[in-house]
Structures are given as structure tokens and as C-alpha cells.
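> pasting the sequence and the predicted model now:
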Amino acid sequence: MEELPVGTTHALLLRDGRTFAQGPAADVLTSDQVGKCFDLPLTLERRDGRWSVRIRRPA
């Protein structure tokens, strides 16, 4: 996610070669959507136009 340009407006998530989610970046690039797409517990944030993702570790 860190490599996405600040001006990214839309996103497409693929899972197993098929569209998992697509649309405005703010709707598609959420912790829930990206986590389900990659089957990982993660937290996705956007600060000052930059995206970052962290894998959540089990407690």
C-alpha cells in the first residue's frame, strides 16, 4: 500500500485471478476488504494521503 501514489482515486483487488472488489479507493481500501482479500488480519490506514498496512498479531 505504501507504493500507491497520493492521487490514487480508484482501486481493484484481485483474489485468485478474479475481481474481489473495485471502486473508489476509500471504499475498496479498507481493513475489512483488504484483509478478506488476502485472508489476513490487518489494519489499513491513510494519513496525509499515504496508505499503510500492518498485520495484526493474535493476542
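Structure received. All values reported here derive from a predicted model rather than from experimental measurement.
> switch to C-alpha atoms for all contacts and neighbour counts from now on
Fine.
> where along the chain do the strands fall?
All strands of the chain, identified by DSSP state E, fall at 10-15, 18-24, 42-47, 50-55.
> of all those strands, which one comes closest to residue 31?
The closest of the strands of the chain to residue 31 is strand 42-47. By C-alpha to C-alpha, the value is 4.8 Å.
> ok, longest helix in this protein?
helix 31-38 (DSSP state H).
> which parts of stretch 45-59 are buried?
For stretch 45-59, burial by neighbour count (16 or more other C-alpha atoms under 10 Å) applies to 51, 53.
> against that first model, consider the following:
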Amino acid sequence: MIMVTHHVEEIAPGFTHVLMIRQGKVLAAGPLELELTSRNLSLCFGLPLVVEQVGDRFTAQGLPIS
């Protein structure tokens, strides 16, 4: 199954891999727990973000821009 989203909160339990694309180029690809990181998501969106995993769900919060 393939799911396309801009919201990590929508990633349903059971998904195991992620493909992150920025400006038409692959930024990261691989297992969720290795690739869905604050660094990769921040690079993907061009904003400082913090990714947290609670159980099998993910959240992303923006950080203040300084």
C-alpha cells in the first residue's frame, strides 16, 4: 500500500517505510524509524521541525525561527 501525505500524524500503524521528496528529488528513503527524523523532515519542509514517536504514531512540531 502507498500513502501520500504532508502530515506525519496521518501515517497509520503498519507502514514501515518512507520516501521523502523535496523539489522533485528524493531526500530520504528507507525504514520509518531510521528516516523519519527531525533533521530529514526539517530539510524536506525547509523549516525547523521536531519529530516525535509515541508508540506507533508520529507527531511533528515546528520550532521558533530565529
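Okay, I see it. These figures come from a predicted structure and were not determined experimentally.
> TM-score for the pair, please.
Scored against TM-score structural alignment, normalised by the length of the first structure, the superposed chains reach a TM-score of 0.91; 59 aligned residues with a C-alpha RMSD of 1.1 Å.
> follow-up on the earlier one: now the longest helix of the first structure, how far from the centre of its chain.
7 Å (C-alpha atoms, centre = their mean, to the nearest Å).
> what range in the second structure matches that helix?
Using TM-score structural alignment, the residues of the second structure aligned to helix 31-38 of the first structure are 38-45.
> stretch 6-21 of the first structure aligns to what range in the second structure?
Going by TM-score structural alignment: stretch 6-21 of the first structure matches residues 13-28.
> what does that stretch contact?
29-32, 35-36, 40, 44-45, 56-57 (C-alpha atoms under 8 Å, 6 or more residues apart in numbering).
> of those residues, grab the buried ones for PyMOL.
Buried residues within the contacts of stretch 13-28 of the second structure, by 16+ other C-alpha under 10 Å, are selected in PyMOL with:
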select buried, resi 35+36+40+44
